[in-house]
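1. next comes the sequence, and after it the predicted model I'd like to discuss.
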Amino acid sequence: MPKQIVFLHPDLGIGGAERLIVDSAVALESCGYNVSIITNHHDPKHCFEETLQSNLSVTVVADWFPRSIFGYMTALCAYIRLILATLYLLFYEKKPDVTFVDQISAPIILLRAFGYKTIFYCHFPDLLLTKNKKFLLKKLYRIPIDYIEQISTGMADIVLVNSKFTSNVFRETFTSLSHVQLRILYPIANEKSLCLPTSAQFQSDHQSKYEYRKYLSSEIMPEKAKIIFVSINRYERKKNLSLALYSLGKFLIFPYSLFFLSRLPILIIAN
């Protein structure tokens, strides 16, 4: 009998974390596992196609609970929303062989109490993403949330991180979890889910648009470019896109860097 795997995810929209969950779920399903996703939000008009077209079972729980309270307490509301989804899993669904918890680790406390096997995927410690901790009320508000994040993360049977960088940040941040073994699972793009604009595709009556690509135009990518910097991120402040410019600037002032180059380096910022 195929093993059952359940993914717990706060918002199954369109983003890097969601892409990882969808690709992981589809890959496991293709290997013969029974896979389902329990999430707090899933908009059929704003989601990855696989969640609509595949055999994945997507269940939305607690979408009625607010995401914030007058624009505040976003983290607390996110915790409550996913905990409500966890309670649904505990009392209304058959116990899975493995529960894959993404982003918010708080549900692991409940899952462990009921003997569930858990995998937690850490994209980045949430406590480091919080702004304005210098304010006393904000600091007091974050104390229990940060504590829950740390102890619940340590309770997972397996902790996955998305890179060596995140692994190092994890170690520096969660000092009490030095005993936890971290495993790196790199998010890998599924080539079948990639689609270039029409202008960047060969048109063919016999081939899929995914099967033929043409190179970026020479206006974007000079043929003789030797050093290329690439930044692929969403266009938003928290992604720190200025780091790409900073890196390029540091390279340009590095002694003798341009002496060996016939052309200036190229920076491509894509979204």
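-> Received the coordinates, thanks.
2. all contacts plus neighbour counts: C-alpha atoms, from now on.
-> Will do.
3. can you show me the strands along the stretch 1-150 of the chain?
-> Here the stretch 1-150 of the chain has its strands, by DSSP state E, counting those that start in this stretch, at 4-9, 34-39, 57-60, 98-102, 118-122.
4. deepest of the ones you listed, which one?
-> strand 118-122 (a mean of 24; mean count of other Cα atoms under 10 Å).
5. what about versus this one:
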Amino acid sequence: MAFVALYVLLLSGEHADAFVCDQVSACIPVLRLARIRKKVLFYCHFPDQLLTKRESFLKRIYRLPLDWLEEFTTGMADCIVVNSKFTASVFKDTFKSLSHISPDVLYPSLNISSFETIVPADIADLIPKKKKFLFLSINRYERKKNLSLALEALHELRGRLDSHEWNEVHLVMAGGYDERVLENVEHYEELRSLATKLKVNDHVTFLRSFSDEQKISLFSNSVCVLYTPSNEHFGIVPLEAMYMRCPVIAVNSGGPLESVLHNVTGFLCDPLPTQFSEAMEKIVRDPLLKDTMGAAGRDRVMEKFSSEAFAEQLYQYICRLTQ
């Protein structure tokens, strides 16, 4: 990042009105080397020091100067924006020396054009026939994503439905997967074992490293998306689901508190199987919720999370900096 920033300065730094720096703040001191002082906007998605584990003494020592550098260089920006109100609160708690700064919120946008140009794939081989209520979970196969909550909620839902209704229910667990990542491999097997233990394996399809074409088809055929992580920085999946007119059942913490409107575009629940299954039951009992919540979700994405909304807000920040 520092090298790229230096290259930009040498190539066209004098012609720029302002610099926008995304995620990595270490390049900000380089950008300030410009002969004619230029303003810098920094977009903080989440403090980097909170994304790395400190399991050993040596790792903690190694990270000390990097953590200090991140906080110091972040404070050098002329304007700081974050991706959610949740991240803004974490920013305050993490960067103690920057407590005088109150970052603005610039919500990420959804690349809507990609949803309109992709040709949906045939997913008939992924879903058993005569499944009227398809629930969808999309997330990486990582333990912190709490994917087991979706399986436990499905098990709870079974007790709420009669046999006919239950036979019409299916869950697709679609997730990012890399066989070189040990946690992905282990957690995938853990989830399969849990599904067997809960006796819902006949109602679950596990899909690894799905394509964009498959994702579009899954959204189109699902009655609801289950979003299980807690304290997610923002979360793009709820936006994708809402744009595809699919209600979202999400944990009532982190980014979904700002993207999902409870009882309007979906349901916000405690991370408990009973609460998730209760929301799932509402979708099954009242199929019209799919249409009403789906339409509200599409409207919300277009109003607050479209590329146009993002561009307009970013433009205002840049104008303010360069006045």
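-> Looks like it arrived, so ask away. The structure displayed is predicted, hence computed values, not measured ones.
6. TM-score for these two?
-> Aligned and superposed, the two chains score 0.49 in TM-score terms (TM-score structural alignment, normalised by the length of structure 1); 167 aligned residues with a Cα RMSD of 3.4 Å.
7. got CSV for the strands of the stretch 1-150 of structure 1, with distance to A78 of structure 1 too?
-> Putting these into CSV (distance: least, Cα to Cα, whole Å) gives the following:
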stretch, distance to A78 of structure 1
strand 4-9, 10
strand 34-39, 11
strand 57-60, 14
strand 98-102, 12
strand 118-122, 16
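8. between those, which one is closest to F229 of structure 1.
-> Shortest separation from F229 of structure 1 across those is recorded for strand 118-122, at 26.6 Å, computed as Cα to Cα.
9. other SSEs contacting the closest one?
-> strand 98-102, helix 107-113, strand 158-161 (3 or more Cα pairs under 8 Å, 6 or more residues apart in numbering; DSSP states H and E).
10. let's see 6 Å
-> Where contact means 3 or more Cα pairs under 6 Å, 6 or more residues apart in numbering; DSSP states H and E, strand 118-122 of structure 1 is packed against strand 98-102, strand 158-161.
11. show me what contacts V204 of structure 2?
-> H170, L171, V172 (Cα atoms under 6 Å, 6 or more residues apart in numbering).
12. mind listing what the residue nearest to it when sequence neighbours are not counted touches?
-> Nearest residue to V204 of structure 2, sequence neighbours excluded (Cα to Cα, 6 or more residues apart in numbering): L171, at 4.8 Å. For L171 of structure 2, the contact set (Cα under 6 Å, 6+ apart) comprises L134, F135, L136, V204.
13. and stretch 250-266 of structure 1, end to end?
-> Stretch 250-266 of structure 1 has its terminal residues 14 Å apart, counting by Cα to Cα, to the nearest Å.
14. kindly report the same for stretch 299-312 of structure 2.
-> End-to-end for stretch 299-312 of structure 2, by Cα to Cα: 18 Å.
15. list the buried residues in that stretch.
-> For stretch 299-312 of structure 2, the neighbour count (16 or more other Cα atoms under 10 Å) marks D299, R300, V301, M302, K304, F305, S306, S307, A309, F310 as buried.
16. next, work out how far apart the fifth one and N184 of structure 2 are.
-> So that's K304 of structure 2. K304 of structure 2 sits 33 Å away from N184 of structure 2, going by Cα to Cα.
17. with the third one instead?
-> Using Cα to Cα, one gets 31 Å for the distance from V301 of structure 2 to N184 of structure 2.
18. ditto for the fourth one
-> Look at M302 of structure 2 and N184 of structure 2: by Cα to Cα, they are 34 Å apart.
19. also the first one?
-> Separation of D299 of structure 2 from N184 of structure 2 (Cα to Cα): 35 Å.
20. which residues of structure 2 fall in helices?
-> Ranges of helices within structure 2 are 2-12, 28-31, 57-74, 85-94, 112-117, 148-160, 163-167, 182-197, 212-221, 237-243, 256-259, 273-285, 288-304, 307-322, based on DSSP state H.
21. and of the ones you listed, who's closest to V20 of structure 2?
-> The closest of the helices of structure 2 to V20 of structure 2 is helix 307-322. By Cα to Cα, the value is 8.7 Å.
22. can you give me the angle the closest one makes with helix 288-304?
-> Inter-element angle recorded for helix 307-322 of structure 2 and helix 288-304: 30 degrees (by axes from the mean of the first three to the mean of the last three Cα atoms, to 10 degrees).
23. hmm, who's touching the host helix or strand of F251 of structure 1?
-> Following DSSP states H and E, one finds F251 of structure 1 within helix 242-252. Helix 242-252 of structure 1 is contacted by no other residue when judged by Cα under 6 Å, 6+ apart.
24. buried set for that helix?
-> The neighbour-count check on helix 242-252 of structure 1 (16+ other Cα under 10 Å) flags A244, L248 as buried.
25. could you point out the helix or strand that follows that helix?
-> Going down the chain from helix 242-252 of structure 1, the next helix or strand is strand 266-270, by DSSP H and E.
26. which helices and strands sit right next to that following strand?
-> Counting contacts by 3+ Cα pairs under 6 Å, 6+ apart, strand 266-270 of structure 1 packs against strand 228-232.
27. packing partners of the strand it packs on?
-> Counting contacts by 3+ Cα pairs under 6 Å, 6+ apart, strand 228-232 of structure 1 packs against strand 266-270.
28. and the strand it packs on, what's buried?
-> Using 16+ other Cα under 10 Å as the test for burial, strand 266-270 of structure 1 gives I266, L267.
29. now that strand against helix 242-252, angle please.
-> 170 degrees.
30. ok, back up a step: so which of the helices of structure 2 is nearest A18 of structure 2?
-> Closest to A18 of structure 2 of these is helix 307-322 (Cα to Cα; 7.0 Å).
31. burial count for L160 of structure 1?
-> Using other Cα atoms under 10 Å, L160 of structure 1 has 20 other residues around it.
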